[in-house]
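Trainee: give me coordinates for this.
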Amino acid sequence: MTTTFDDTVDAGTAARTPFEELRQRLTGTLHTPDDPEYAVRASAWNLAVEMAPAAVVAVRTAEDVATTIRFAREHGCTVGVQATGHGAKSSLAGHLLVVTSGLDELVVHPEGWARVGAGVKWLRVIEAAAPYGLAPLNGSSSDVGVVGFTTGGGVGPMSRMHGIAADKVRAFDVVTGDGVARRVTPTEHPDLFLALRGGKGATAIVTAVELDLVEQATFYGGAIYFDGADAEGVIQRWRDWSARLPEVGSTSFALFQLPDLPGVPPPLVGRMTLAVRFLWVGDPAEGRALLDEIRGLAPVVLDDAGLRPYTEVDAVHADPVDPMPCTDPAMLLTDFPAEAAELLLAVAGPGSGSPQVLVEVRALGGAYARPPAHPDAFSHRAAGYSVLAVGIPGTGSSEHAQCLFSALSDWDTGGIWPNFGPPHDETTARRAYAPATLRRLAEVARTYDPDGVLQCGEYARLADAVTT
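Mentor: As a prediction, this is how the structure comes out:
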């Protein structure tokens, strides 16, 4: 039997909940559907996802989070959490959606670490760390929130060099589902420390995180673009080239079909192009020489690679910033041999009729694949590649993505990063976590959230249905 989440708020529970009582306890604000600010506060980054809680609590302090959770326990409600709204799922909103964007604390310590509030996006950390020659292990977009990215594991442009973002966590400040504020480190509540690094929001709401930074003032990289007609030859050479890339380099390729929108370079509009993304933290001359091997494969439509300050790291992936409706399923591969590349191009390449705006294949390995210093809940270090398909709802993009994934099924690991496939039912929970990890998350959730207040914790408890 497949367990699923209820996508709607229980109307009876909502009607009986004295929200005015909670409002009086908060330093932040509470918004119900009759409030003009409700829609803005509840809105996810992906405009195709509707978050419809009975109320939104825009917290200003960690005590606001604790107050909300304790109130929910008193009144039989569930609590969801959202900061930037990336990776949102309707069923994870809960009765009370805690919005943490007001937790905006940020302190960068020149000796190499930072304390970051749950509402902070990566861009602020990148800019604050830059004067010291430091950088965080941010995601491919600096517009994403630090905490959500890190608790999902956090695979970014420097993961091959330094591991995933969760590997750099020193400590969390959290409020668990029993309404208790806790500090979590490798020695204080080590079970929570494991669960929070990769377990997304299953066991607690994070109010702040402390993480190590790396010494990185500049990098060589960006993206170079080819016409779609040259995709087959470039991708086949990219396969061999990326396989021998030292760990100080990371790369992906992306098939683009970009509309005429503000910010889209004119040479890329209205055609299929192939972008080879590259980030190199070694000697810049060596990085340029390596990328020149790719540059020479075919005529370059647009060359946006060079020596850059780390504050320009978004140039590597050039992800959109403004909220938009999209479909964005993903998968992980064991390998990406020539046959897989041919199948991918047949389904999503030139002449295929693909509706996708983007199809990306990212090479993994290096420090990403190595075990962390402390056990965590991230289950996918053996994966060799990731695949992401981004489309527009109503264009057949979801159905097409499943055709693409079916074509690549011989190399499917069966897993998915929690950040690319937020767990929200039994199927997605099984894909996000190995059975033993899911059972561990369930154990931690039962310990710290015995009444099942945290909506994200529900997928951890689905481990009771998992069999090995």
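Trainee: contacts and neighbour counts: CA atoms only from here.
Mentor: Fine.
Trainee: measure the residue found closest to Arg237 once you drop the neighbours it is linked to in the chain to Val301 for me?
Mentor: Using CA to CA, 6 or more residues apart in numbering and skipping residues adjacent in sequence, the residue nearest Arg237 is Ile294, 7.9 Å away. When CA to CA, to the nearest Å is the yardstick, Ile294 and Val301 sit 13 Å from each other.
Trainee: which one of those two is surrounded by more residues?
Mentor: Neighbours per residue, other CA atoms under 10 Å: of Ile294 and Val301, the larger number sits with Ile294, 17 against 14.
Trainee: and that one, what element?
Mentor: Using DSSP states H and E, Ile294 sits within helix 284-295.
Trainee: list the helices and strands that helix packs on?
Mentor: If contacts are counted by 3 or more CA pairs under 8 Å, 6 or more residues apart in numbering; DSSP states H and E, helix 284-295 sits against strand 218-227, helix 231-243.
Trainee: next, the second sequence, to be compared with the first:
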Amino acid sequence: METTSNPALAPELARRVRGPVLTPGRDGYDEETAGFNLAAERRPPLVLGATGPEDVRAAVGFAAERGLRLAVHATGHGAGLPVADGLLVSTRRMDGVRVDPRTRTARIGAGTRWHRVIEAAARHGLAPLNGSSPLVGAVSYTLGGGLPVLGRTFGWAADRLRSVDIATPAHGPVTAAPDRHTDLYWALRGGGTGYGAVTAVEIGLVPLAGLYGGGLYFPGASAERVLTAWWEWTGTIPEAMNTSIALLNLPDAPGVPEPLRGRPVVHVRIAHVGRPEAGEALVGPLRALGPRLLDTVARMPVTSIAAVHDDPTEPMPYDERSLMLGPLDTGALSALLERAGTGLVMVELRHLGGALGRRPDPAGPFDAIAHRGASYSLATLAAVPGPGAIGSGVHGPGAPGSGAPGSGVPGSGAPGPYEAAALLDRMAPWGTGRRFANFLGGPRAAFLACEAYTPDVLTRLAAVKDAYDPDHLLPAAHLTGSHL
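Mentor: Down below sits the predicted model:
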């Protein structure tokens, strides 16, 4: 296998594709390789800006002929591996969305971000099972499992995956679906990427026009009281209520609203599906906890769902880690507060259960691991060195779905990933032993990805990879040996 690309390969590839073929130093190279997580290294010797499925298929065939390593890049939010050799295919131009209101499905291109799907579906009174940020790539999010904002009500995003068009090194372009290439379809429904280069997917949508949601922001000094009350409250709420809580250390930066700037904050996220009056009644006990720095919970159209979490909208260098948890107790809360106070940018608990615990038909990789039985997910965010300035311009005006508060913004003084590792180790007694693949990002994330799956699932996923990418041209860090 060639691990580096001879510059002479660029014109040869250019003759086969329509999109730009770039090498380091060429105009457009930096823009084509840039990703949301600035801590990830992407400096390959050869880059293709794919304009459509034909370009992707040509690139996969070219890489297979030459024995080149091949990586695919959409938005750069995920874990990924350093891309320092071979060919990088950027799919950001492939962002088409086609909604079929009759079948309640959407066909989306490989580089599509969630905000485009949300907007297209909303025109028909429908919604996708998107995550907290509308800027995340919809395809990689779904293939990694996809924990939606409305997951307790509607389940995992991977369960709504109808079909995948994918160019594979061994079999060329194929469509994986319940009745075609069923082994590959099984792997793609939560088993991550690395089996080929996806060109498009079809996903199921849910009927939804609006919700009762937003954020309750409490002073950091009330963390113990609010966290305890929130935990007790999650044991009483129906599946229509989706919620998470984040302990934040926000920077003193212009992008952060004055009430939250430069101070610890407790952010309770609310997303209720159903009558707004019912949602308001359910939130009442939380509002009764005391004064709030901000309260943005109200009726909203589904197109404003990003305001529930209000994730950052500008690229930054960060390390994200995760752990799936079982039932918690007061000891778990004490352990979390003990380590969360060390200055991590964010420590988040998401309430699971409900539809997230139900098994679909057909099954996927999630049905053999602990995710469906988990009660909560734990995620951490730590600032790490990188070329971007952390905490500046975090909520650019007009960002798709951006909300007013601007929470979740890293601060430049936050400690590194070792603090996150210490917290996750401390929480291990309440863990399921598994990480969540979508909540891994940063320099070490790829080497933690295998811990998202049980050994038997990894064995089966590896068999699928060997069938469709036998020479391991594409990176798949969660599969044993594939990152070496």
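Trainee: superposed, what's their TM-score?
Mentor: In this superposition the chains share a TM-score of 0.92, using TM-score structural alignment, normalised by the length of the first structure; 451 aligned residues with a CA RMSD of 2.2 Å.
Trainee: now the very next helix or strand once past the helix holding Ile294 of the first structure: which residue numbers in the second structure?
Mentor: Counting by DSSP H and E, the element after helix 284-295 of the first structure in chain order, helix or strand, is strand 300-303. Using TM-score structural alignment, strand 300-303 of the first structure corresponds to residues 292-295 of the second structure.
Trainee: what residues of the matching stretch count as buried?
Mentor: Leu294, Asp295 (16 or more other CA atoms under 10 Å).
Trainee: what of stretch 123-135 of the second structure?
Mentor: Quick answer for stretch 123-135 of the second structure (16+ other CA under 10 Å): His124, Gly125, Leu126, Ala127, Pro128, Leu129, Asn130, Gly131, Ser132, Ser133, Pro134, Leu135.
Trainee: ok, so of those residues, who is nearest Thr432 of the second structure?
Mentor: Nearest to Thr432 of the second structure, judged by CA to CA, of those is Gly131 at 22.1 Å.
Trainee: skip the chain neighbours and tell me the closest residue to the closest one.
Mentor: Using CA to CA, 6+ apart and skipping the chain neighbours, the partner closest in space to Gly131 of the second structure is Pro148 (4.4 Å).
Trainee: measure Asp292 of the first structure to His75 of the first structure for me?
Mentor: From Asp292 of the first structure over to His75 of the first structure (counting by CA to CA), the distance is 63 Å.
Trainee: in the first structure, what residue corresponds to the residue nearest to Gly131 of the second structure?
Mentor: By TM-score structural alignment, Pro148 of the second structure lines up with Gly156.
Trainee: kindly report the same for Arg225 of the second structure.
Mentor: Using TM-score structural alignment, the equivalent of Arg225 of the second structure in the first structure is Gly233.
Trainee: measure the closest residue to that match other than its chain neighbours to Pro265 of the first structure for me?
Mentor: Distance criterion CA to CA, 6+ apart; nearest residue to Gly233 of the first structure, sequence neighbours excluded, is Leu297 at 7.7 Å. Noted for Leu297 of the first structure: a distance of 22 Å to Pro265 of the first structure, by CA to CA.
Trainee: so for the two, which sits in the more crowded spot?
Mentor: It is Leu297, of Leu297 of the first structure and Pro265, that has more neighbours when counted by other CA under 10 Å, with 15 against 11.
Trainee: hmm, that one is touching Val234, no?
Mentor: Yes - using CA atoms under 8 Å, Leu297 of the first structure is in contact with Val234, at 6.3 Å.
Trainee: burial count for the closest residue in space to Val300 of the first structure that isn't next to it in sequence?
Mentor: Excluding its sequence neighbours, the residue lying closest to Val300 of the first structure (CA to CA, 6+ apart) is Phe226, at 5.0 Å. Neighbour count of Phe226 of the first structure, defined by other CA under 10 Å: 23.
Trainee: tell me which residues touch Phe226 of the first structure, please.
Mentor: Neighbour list for Phe226 of the first structure: Thr273, Leu274, Ala275, Ala298, Pro299, Val300, Val301, Leu302 [criterion: CA atoms under 8 Å, 6 or more residues apart in numbering].
Trainee: the stretch 251-400 of the second structure: helices as residue ranges?
Mentor: In the stretch 251-400 of the second structure, the helices defined using DSSP state H, counting those that start in this stretch lie at 276-287, 330-340.
Trainee: please produce a markdown table containing those, extended by distance to Ile245 of the second structure.
Mentor: Shown next, in a markdown table, are the helices of the stretch 251-400 of the second structure (distance: least, CA to CA, whole Å):
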| stretch | distance to Ile245 of the second structure |
| --- | --- |
| helix 276-287 | 12 |
| helix 330-340 | 12 |
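Trainee: among these, which comes closest to Leu356 of the second structure?
Mentor: Closest among the helices of the stretch 251-400 of the second structure, using CA to CA: helix 276-287, at 20.0 Å.
Trainee: what residues of that closest one count as buried?
Mentor: For helix 276-287 of the second structure, a neighbour-count test (16+ other CA under 10 Å) marks Pro276, Gly279, Glu280, Leu282, Val283 as buried.
Trainee: that helix vs the first structure, mean deviation?
Mentor: Overlaying the first structure shows helix 276-287 of the second structure at a mean distance of 0.7 Å from the equivalent residues (mean CA distance after the TM-score superposition for the first structure).
Trainee: now Ala14 of the second structure. Nearest residue, chain neighbours left out?
Mentor: Using CA to CA, 6+ apart, the nearest residue to Ala14 of the second structure is Val21, at 5.8 Å.
Trainee: could you measure from the spatially most central residue of the first structure over to Phe149 of the first structure?
Mentor: Centroid check for the first structure by CA atoms, centre = their mean gives Asn419 as the closest residue, at 3.4 Å. With distances taken as CA to CA, Asn419 of the first structure is found 7 Å from Phe149 of the first structure.
Trainee: right, I'll leave it there.
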